[in-house]
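[1] Build me a model from this:
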Amino acid sequence: MLDIADELNRWCAQGRDFAVATVVAVGGSAPRQPGAALAVDADGTAIGSVSGGCVEGAVYELCGQALETGESVVERFGFSDEDAFAVGLTCGGVIDILVTPVRAGNSSVDSTNRETLAAALTAAAGGEAAAVARIVDGPAELIGGALFVRPDGSFSGTLGGHPELDRTAAGEAGALLDAGRTETVEIGADGSRCGRPVVLFVESSVPPPRMIVFGAIDFAAALVRVGKFLNYHVTVCDARPVFATAQRFPEADEIVVDWPHRYLDSQELDGRTVLCVLTHDAKFDVPLLERALRLPVAYVGAMGSRRTHLDRQRRLRDVGVTELELARLRSPIGLDLGARTPEETALSIAAEIVANRRGGTGVPLTGAHTPIHHDTTPSLGRIDSVA
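    A predicted model of the protein is given here:
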């Protein structure tokens, strides 16, 4: 749901009633991940997607029913070998969908849920960290409630059960929000660890991950475009003001004129950040990489020939970088695509970043026996009993 927060936030501001269908669990080769959403308003307007087209029509109908009845429902969709025309996923995967009506003024429950979800949507649309927690498997009276959980641990809304359930759920959601993760967890219906179990789905929305590109060269301009396409907040940093300009990098979120290592020292980075060093100049590279390889970031890559790489390694060892730290360096940067142009090189770098993030091998899928999707996603678990 939070992946379409901008549009849903506008719908809330306009006073529209709508129902939102959210992927809460997947199995096999499902096309969309937990958190993907499709919403339908009272006029029949639809936004978003839960399957890339396979089951959109059936989910659209479920949203219309939820708007009429005011009841939330969890439905399973999967591939059927027996009936090739059945509603299902042709890719062979299985997805569980939670459909929630968001209506104004029909009841106190409707009003509370709408206020809760509207507040979460406003936060997510404004670039703030936010989490929404909802029960997807448990007593029928608990399906449909929602909590909006903030980074400081405060929360609003209710799941509709024991007050301790709300507090426990908020604690679980806060931990997942801190890690930027969307997944299911099992808790007790009374908020304890030993009570009747229910499955809680926590959807987290955090600001986009950062990509910092060091070196304002033509290859950097292409990498900025690809980084934005992959939804990174992209910064270009170079110590040379004549090159680091908004005119040369119009799609960058930020242009910084500073020595790369000094800028890096000033930043608070998280485990999703990727650092791309394109300067291939020892006076910039060495002090920058000496610091970068000791940071808990997702990816550190450096451009240059194999000869440059060997010389860079020697210089880094000379300043005390350990072999374990050097092993984190992706250099020469990118996958072997035979790239020559800046655009091809940017694609090569982006492919390596995605493979590193998702656990991919980078080998062709044709003839391979590796999984197409490497993500660790919420399992279907106890939701098997639903639908």
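[2] drop to CA atoms for contacts and neighbour counts, all remaining ones
    Noted.
[3] Secondary structure element holding Ile333?
    Here Ile333 sits in a region with no helix or strand, counting by DSSP states H and E.
[4] can you pull the contacts of it?
    Ile333 is in contact with Gly301, Ala302, Met303, Gly304, Ile349, counting by Cα atoms under 8 Å, 6 or more residues apart in numbering.
[5] tell me the contacts of the third one?
    Shown in contact with Met303 (Cα under 8 Å, 6+ apart): Cys276, Val277, Leu278, Thr279, His280, Ser331, Pro332, Ile333.
[6] now the helices for the protein?
    Assigned by DSSP state H, the helices in the chain fall at 5-13, 56-69, 108-125, 163-179, 218-229, 260-265, 282-292, 306-318, 323-326, 342-358.
[7] Now the third one: buried residues?
    Within helix 108-125, the residues that count as buried by 16 or more other Cα atoms under 10 Å are 109-110, 112-125.
[8] swap in the second one?
    Of the residues in helix 56-69, Glu56, Val59, Tyr60, Leu62, Cys63, Gly64, Gln65, Ala66, Leu67 count as buried by neighbour count, 16+ other Cα under 10 Å.
[9] Here is a second sequence; please produce its structure as well for comparison:
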Amino acid sequence: MEHWLDSHERAGQNDRRRGRGRRRHHFYRRVLAARRARSGCALATLLKRRFDATGEGRLWLGADGSTYGSLGTSEADLQVEEHLPEVLVCERGLVCALDPSAKLGETAEVFIEPFLPEPVLYVFGGGHVGGQICALAKNVGFRVVLIDDRPTFANPERHPQADECLVAGMEEVFADLPIDDQSYIIAATRGHQHDEIVVEAAIKTPARYIGMLGSERKKLILWRRIAERGGDSQRLDAVFAPIGFNIGADTPAEIAVSVVAELIEQRRGTPKVWKTKRKTHGG
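    Model (predicted):
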């Protein structure tokens, strides 16, 4: 998406040199600004109408409720604004027919295209499975940050696909991570104690997805201990454990496929439907 936005930025620069496209440039500049601020937005474009409406035929909508431009009438703009939450959650473009009350004719259609910050995956644990998850997640569009308290397991030579490798304590590092609602966290450390630390710290963040590698038995033990220390039970219930789809995965690469498939489902599909009891590989 960054390359796509950059191309529009260059096109806008060419248009300005020719004295055209100044307003179009403002739309894509707002998209870029929102993305860099890690805030969601959408661009609505009028595709089909019975007659020419006044205005640009394009509307920028920010996740904070701000807007820029117009589809031609305030009624049309309000109708499109109602679709914004759905588009941002599903991260999919939407073509919708406007109601005649939009005053753009009975055949008016609008394409609403979402733009969200690059999703960031924080993988705690640089072992075989964690490394395979990093490599595959990078290939499907995640920015990947690998974290381990052992220098030999958190370095670019061992994990060249990771955008960043951090050598840090599993708990202390959370204070320095810019975790937001486009962040995904996976606990795949070398032992129960470290996974417990990661999950307990992760449920205090606004991360969109939190998952732990391992077995159902391991989850029950750790969840009970975290709850006894006052961990948010509702947030804890939303943690994916065991992570990954049940595809009979055995090798680290196969396990990574099952895990990253789940990440994609949560990013593209139904991120608010938590699935905490799926049977998968042991840990």
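[10] Could you see which of the contacts of Ile333 of structure 1 carry over to structure 2?
    Contacts conserved in structure 2 for these, using both residues aligned by TM-score structural alignment, their matches' Cα atoms under 8 Å: Gly301, Ala302, Met303, Gly304, Ile349.
[11] quick one: what's aligned to the last one in structure 2?
    Translated: Ile349 of structure 1. With TM-score structural alignment defining the correspondence, Ile349 of structure 1 maps onto Val259 in structure 2.
[12] Verify the stated contact: its match with Asn246.
    No - contact criterion Cα atoms under 8 Å: Val259 of structure 2 and Asn246 do not qualify, at 9.6 Å.
[13] Please say which of those two ends up with more neighbours.
    A direct count of neighbours by other Cα atoms under 10 Å for Val259 of structure 2 and Asn246 places Val259 higher, at 27 against 14.
[14] Gly125 of structure 2 versus that one, what's the distance?
    14 Å (Cα to Cα, to the nearest Å).
[15] Next: Leu220 of structure 2.
    Distance from Leu220 of structure 2 to Gly125 of structure 2, counting by Cα to Cα: 21 Å.
[16] who has more neighbours, the two?
    Counted by other Cα under 10 Å, Leu220 of structure 2 and Gly125 do not tie: Gly125 has more neighbours, with 25 against 11.
[17] To which residue of structure 1 is that one aligned?
    So Gly125 of structure 2 corresponds to Gly215, using TM-score structural alignment.
[18] OK, contacts around that match?
    Going by Cα under 8 Å, 6+ apart, Gly215 of structure 1 touches Val236, Cys237, Asp238, Val277, Leu278, Thr279.
[19] so the second one makes contact with Val256?
    Yes - in terms of Cα under 8 Å, Cys237 of structure 1 counts as a neighbour of Val256; the distance is 4.7 Å.
[20] Which two of the contacts of Ile333 of structure 1 have the greatest separation?
    Across these, no pair lies farther apart than Gly304 and Ile349, at 12.5 Å, counting by Cα to Cα.
[21] Can you tell me how far the match of Gly125 of structure 2 is from Leu275 of structure 1?
    Distance from Gly215 of structure 1 to Leu275 of structure 1, by Cα to Cα: 11 Å.
[22] what residues are up against Leu289 of structure 1?
    Leu289 of structure 1 touches His261, Leu316, counting by Cα under 8 Å, 6+ apart.
[23] no wait, Val132 of structure 1
    Val132 of structure 1 neighbours (Cα under 8 Å, 6+ apart): Leu117, Ala120, Ala146, Leu147, Phe148, Val149, Ala173, Val202, Glu203, Ser204.
[24] Which members of the residues you listed are the farthest-apart pair?
    Leu117 and Ala173 (14.8 Å).
[25] quick one on the thing from earlier: overlap in contacts, Cys237 and Val256 of structure 1.
    Ala244.
[26] higher neighbour count, those two?
    Cys237 (27 against 19).
[27] what residue of structure 2 matches up with that one?
    Mapped onto structure 2 by TM-score structural alignment, Cys237 of structure 1 lines up with Ile147.
[28] Could you report the distance from its match to Arg50 of structure 2?
    56 Å.
[29] again with Arg268 of structure 2
    Looking at Arg268 of structure 2 against Arg50 of structure 2, where the rule is Cα to Cα, the gap reads 34 Å.
[30] same question, Thr270 of structure 2
    Separation of Thr270 of structure 2 from Arg50 of structure 2 (Cα to Cα) stands at 35 Å.
[31] that older thread, quick one: the contacts of Gly215 of structure 1 as TSV, columns for distance to Leu223 of structure 1 too.
    As requested, the contacts of Gly215 of structure 1 are arranged in TSV below (distance: Cα to Cα, whole Å):
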residue	distance to Leu223 of structure 1
Val236	10
Cys237	13
Asp238	15
Val277	11
Leu278	10
Thr279	13
